[in-house]
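fold the stuff below for me.
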Amino acid sequence: MNIERVTVEVLETPVESAYTAAGNQVSSNFHVLARIFTDDGMQGIGFDVVLRPTLVKSMAQTCQELGQLLVGMNVLEIEAARAKLERASGWAGPGGLVNMAIAPLDIAMWDAKGKVLGQPLYRLLGGHKDRVRAYASDALWYSLPLDDLARSAQDHVALGYNMVKLRLGHEAKPEGEVQRVKAVQEAVGPEVQVMVDATESWNEGQAVASGRALQEAGIVWLEDPMSHQNLSGLAHLTDVLDVP
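Sure thing, here's the model as predicted:
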């Protein structure tokens, strides 16, 4: 069960329809894909996703270099492997690009471990349920017109989803954000829960104003309202809003 070889590659997967997310025009998704091969023929696969090509090659190169440090290790010793990779990253890590480069390797080891032991990952991680609720968030971009947004939400519900997540954060006023939520709510009905991801687009004042308006509109989840580095602003928002 020792790791014999690690390979890393970059994959580009074109999207069906181009969209705007987090301020970027997206026509393809980019994946850093790692494969771990063991001496007894097992293969583990892991990848992460990036919405634009910037630094993807750097991530892949970092992943490739770190991956070679796993050769010879037992594929079941995931915590030891991650600690080794973080130590090797030195002052360049363990956050940021290094974390994203380690992620495909970490996932690949978990994949291999589950295959070796013949167990699903939820059980290896201590889970006791074999079902979890899932939400849909594809094709619910802030760049879509309201009619297209509503149709996309209806398509997800037709597939069996009862939760959908919209991207917001680019309307001039809170009322504009609420209008997009209302369009989806009217399209899918009261049994479907609506969540919101503002893609870190607001400043603190905008987050408070829009958060209050969206809370009143009935959203059940507000994600990434402002920069993740604005800890005091996020704490303040938590104090003034009830929605998680």
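
C-alpha from now on. contacts and neighbour counts both.
Fine.

and residue 13, what helix or strand is that in?
Secondary structure assignment for residue 13, by DSSP states H and E: strand 3-21.

which neighbouring elements make contact with the helix or strand following that strand?
Next along the chain after strand 3-21, taking DSSP H and E as the criterion, comes strand 24-38. On a contact count with 3 or more Cα pairs under 8 Å, 6 or more residues apart in numbering; DSSP states H and E, strand 24-38 meets strand 3-21, strand 43-50, helix 56-67, helix 96-117.

for the ones you listed, which one sits closest to residue 235?
Distance to residue 235, taken as Cα to Cα, is lowest for helix 96-117 among those, at 22.4 Å.

and after the closest one, which helix or strand comes next?
helix 121-124.

for that next one, buried residues please.
Using 16 or more other Cα atoms under 10 Å as the test for burial, helix 121-124 gives residue 121.

which neighbouring elements make contact with the helix or strand that that helix is followed by?
For helix 121-124, the following helix or strand on the C-terminal side (DSSP H and E) is helix 146-158. Secondary-structure packing of helix 146-158 (3+ Cα pairs under 8 Å, 6+ apart): helix 174-188.

quick one more, to check against the first:
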Amino acid sequence: MVTTLGLCAGLTAIRFIMSGQFLIAVWLVLFAVVVDGLDGLIARRLKATSDFGAQLDSLSDFLNFGVTPGFLVYQMALVPGEKSGGWIFVLVYVVCCCMRLARFNVAQSRAALNGDAKPAGHFTGVPAPAGALMALLPAFLTFETGIDVSAWPTLVELYIGAVGLLMVSRLPTFSPKSIRVPRERIAWVMVGLALVTGIMLAEIWRALISIVLLYAASLLHSAVKMLLNRRRGRP
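Predicted structure coming up:
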């Protein structure tokens, strides 16, 4: 049910993109990101996980975090400049998102067959929701600063193409599952999260820009660390 709600949000976002109402569309994608974070948690809490739910979740993610953000960036930043080549980079992003989700499904199936229920301490490549937030950076910049990103179509094209490639990369990336909070500190963490959420809602676009930039910095750190480990002969 929760996954279906996110799917409806993504589909509705496409409707608003087609009518040029990009702000509403971005809010709907952000809503889908929140729903995606909650649906798995709710399913596990209720012990209602299933193969059907997992497949539906992946299909929903492809629409919400692949098709919709790619279409939004194309309509908002690339169509006004009449750069026909921009569609190629959007295709790269969307196809990479699809491949990333397919790879994730295969990995999950293999883990289930092998009886390996222990989650990894990191993701391999940028996960789809994070990729969507990164792809929407041009929109965040427009809403926060008023910059017309369509004036730099080549930069936007290269950027969204790079985000797509990061999703299918083998780069170890941050996973919230790696965070372990002691039971006695959970209350303090919840208070902190509430404060951060309040600050974000007050300055939503600035906060999202900061989150994307910090995440990009973590990717750079991870890439450097991976290269150094390879030189030292470590996995």
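
any idea what the TM-score is?
Once the chains are laid over each other, their TM-score by TM-score structural alignment, normalised by the length of the second structure reads 0.28; 113 aligned residues with a Cα RMSD of 6.0 Å.

on that earlier part again, out of the helices and strands packed on strand 24-38 of the first structure, which is closest to residue 179 of the first structure?
Nearest of those (Cα to Cα): strand 3-21, 18.7 Å.

what angle do that closest one and strand 43-50 make?
30 degrees (axes from the mean of the first three to the mean of the last three Cα atoms, to 10 degrees).

on that earlier part again, please identify the buried residues of the strand holding residue 13 of the first structure?
3, 4, 5, 6, 7, 8, 10, 12, 19, 21.

what's the most distant pair in those residues?
Among the buried residues of strand 3-21 of the first structure, 4 and 19 lie farthest apart (Cα to Cα), at 40.6 Å.

so who does residue 5 of the second structure touch?
residue 35 (Cα atoms under 8 Å, 6 or more residues apart in numbering).

after the helix or strand containing residue 198 of the second structure, which helix or strand is next? Please name it.
Here residue 198 of the second structure sits within helix 186-202, counting by DSSP H and E. Of the helices and strands lying after helix 186-202 of the second structure in sequence (DSSP H and E), the nearest is helix 204-231.

for residue 79 of the first structure, see how far away the closest residue in space to residue 223 of the first structure that isn't next to it in sequence is.
Excluding the flanking residues, the one nearest residue 223 of the first structure by Cα to Cα, 6 or more residues apart in numbering is residue 197, at 4.4 Å. With distances taken as Cα to Cα, to the nearest Å, residue 197 of the first structure is found 32 Å from residue 79 of the first structure.

more neighbours, the two?
Using other Cα atoms under 10 Å as the criterion, residue 197 of the first structure and residue 79 rank with residue 197 on top: 20 against 11.

surely the residue nearest to residue 223 of the first structure and residue 177 touch.
No - counting by Cα atoms under 8 Å, residue 197 of the first structure does not reach residue 177; the two are 11.1 Å apart.

which residues of the second structure fall in helices?
2-18, 22-45, 51-62, 68-73, 86-113, 128-135, 137-145, 153-167, 186-202, 204-231 (DSSP state H).

by contact count, what packs against the shortest one?
Going back to what we said before, that points to helix 68-73 of the second structure. Checked by 3+ Cα pairs under 8 Å, 6+ apart, helix 68-73 of the second structure has helix 2-18, helix 22-45, helix 86-113, helix 128-135 packed alongside it.

who touches it?
10-11, 13-14, 17, 22, 25, 29, 90-91, 93-94, 132, 135-136, 138-139.
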